[in-house]
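[1] I'll drop the sequence and a predicted model, then ask my questions.
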Amino acid sequence: MKPIYVSNFPKLPIVQTSKTQPQPSQAQGSSFSNHLKEAIQQQSGLKASKHAMERMNERGIQLDESSWSKLQSKVLEAKQMGLKESLVLMKDSAFIVSANNETIITAMSRKEANEQIFTNITGTIVLE
C-alpha cells in the first residue's frame, strides 16, 4: 500500500488500514479516556486507589497542591528507604499508603486515626 502524505505537515506517512481488522469495543477493554487517566496517574507518581478516593469523598478530605506534593515526596522517600506500607499523619487527615506501589490505600480523618490500631505498617510519616 502506498503511503499518503498530508500537506502543511512534515512528511509522515498515513497508512490506511483495511476494514477487516478487529476494532476494540467496550466489552473487550477500557475506553480511551480510562487508558488516558491511567497513563496520567502512572506519570504523576503517587495515586489514590478507588477505595481511598471513596473514603476521601465520604469524609470530606481534600488535599491542596502543596500538601499533595509534600505527601508524594515523602512517599517516594519512604519507597527509597525500602518501606512497604506507611501510616501518613497530616494535620486533619491520615492515610495508609503503599510506598512500594506509590498508592494511597485508604484515608480517614485525624480524629478517626487517633482511635485506631494500625498493623502491618513498616513506617510512619508525620506531616503537619
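    Structure received.

[2] CA atoms for contacts and neighbours, from now on please.
    Fine.

[3] from Phe32, how far out is Trp68?
    According to C-alpha to C-alpha, to the nearest Å, Trp68 stands 26 Å off from Phe32.

[4] who has more neighbours, the two?
    Trp68 (13 against 10; other C-alpha atoms under 10 Å).

[5] not counting its neighbours along the chain, what's nearest the residue most central in space within the chain?
    Centroid check for the chain by C-alpha atoms, centre = their mean gives Lys47 as the closest residue, at 2.2 Å. Of all residues not flanking Lys47 in the chain, Thr103 sits nearest, at 4.9 Å (C-alpha to C-alpha, 6 or more residues apart in numbering).

[6] take this one as well and set it beside the first:
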Amino acid sequence: MEPKIHRSYHPMPLDVNRERSKPKETDRSFQEVLGQQLTLSKHARQRLEERNIEIPSEQWNKIGEKLTEAKRKGVRDSLVLTKEAVLVVNTNSNTVVTAMDKQSANSRLFTNIDGTIIM
C-alpha cells in the first residue's frame, strides 16, 4: 500500500482588472488556466524556501498557461526554465515536483522529462 502524499497548494491569483466580456473560443483555455491551481509538492515548497527563490504571481500565471499548452501536446513531465528557477512539473496533476535556482541546475542531469518550457 502506497503512503499518502500531502501536497501544498499555491493558488494562482486572478487578474480582477481584466475586462469582462463574453469569452471567445481562444480565451477559454486562458480562463481555464486561471481557474486551476498550480500545486507545489512539499519537496518543491521546501526547495523554494531553502534556496530563497521567489517567483512573482505573474510568472506563475505564465507558467500555468504554458503547462496547459504542453499538456495538450502530450507532455507529462516538463522542465520549466525561468529567470528565477528551474522547475520540474507534472502536467497531469499541475504539480511542481521540485525546484532549484539556475546556478544549482547547471551541473544537474534531468531524467524522465518529455518536454521543456523556456520562459
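    Arrived safely, thanks for sending. What you see is a predicted model, and the numbers here were worked out from it, not measured in a lab.

[7] mind checking the TM-score on these two?
    Both chains were compared after superposition, and using TM-score structural alignment, normalised by the length of the second structure their TM-score is 0.69; 89 aligned residues with a C-alpha RMSD of 1.8 Å.

[8] what's near enough to touch the residue in the second structure that the residue nearest to the centre of the first structure lines up against?
    In the second structure, the residue matched to Lys47 of the first structure (TM-score structural alignment) is Thr39. When the contact criterion is C-alpha atoms under 8 Å, 6 or more residues apart in numbering, the partners of Thr39 of the second structure are 7-11, 93-96.

[9] would you map the strands across the second structure?
    Across the second structure, reading from the start of the chain, the strands by DSSP state E fall at 7-10, 38-41, 77-81, 86-90, 95-100, 115-118.

[10] quick check: the aligned residue in the first structure for Glu84 of the second structure vs Lys79 of the first structure, distance?
    With TM-score structural alignment as the criterion, Glu84 of the second structure lines up with Asp92 in the first structure. Look at Asp92 of the first structure and Lys79 of the first structure: by C-alpha to C-alpha, they are 24 Å apart.

[11] of the two, which one has the most company?
    Neighbours per residue, other C-alpha under 10 Å: of Asp92 of the first structure and Lys79, the larger number sits with Lys79, 18 against 14.

[12] neighbours around the nearest residue to the more buried one once chain neighbours are set aside, how many?
    For Lys79 of the first structure, the nearest residue in space outside its immediate sequence neighbours is Ala99; the separation is 4.9 Å by C-alpha to C-alpha, 6+ apart. In terms of burial, Ala99 of the first structure registers 27 neighbours under the definition other C-alpha under 10 Å.

[13] and what of Ile117 of the first structure?
    For Ile117 of the first structure, the count of nearby residues is 6 (other C-alpha under 10 Å).

[14] now do the helices in the second structure.
    Assigned by DSSP state H, the helices in the second structure fall at 25-35, 42-50, 57-72, 102-105.

[15] figure out which of these is closest to Ile117 of the second structure.
    Shortest separation from Ile117 of the second structure across those is recorded for helix 57-72, at 7.2 Å, computed as C-alpha to C-alpha.
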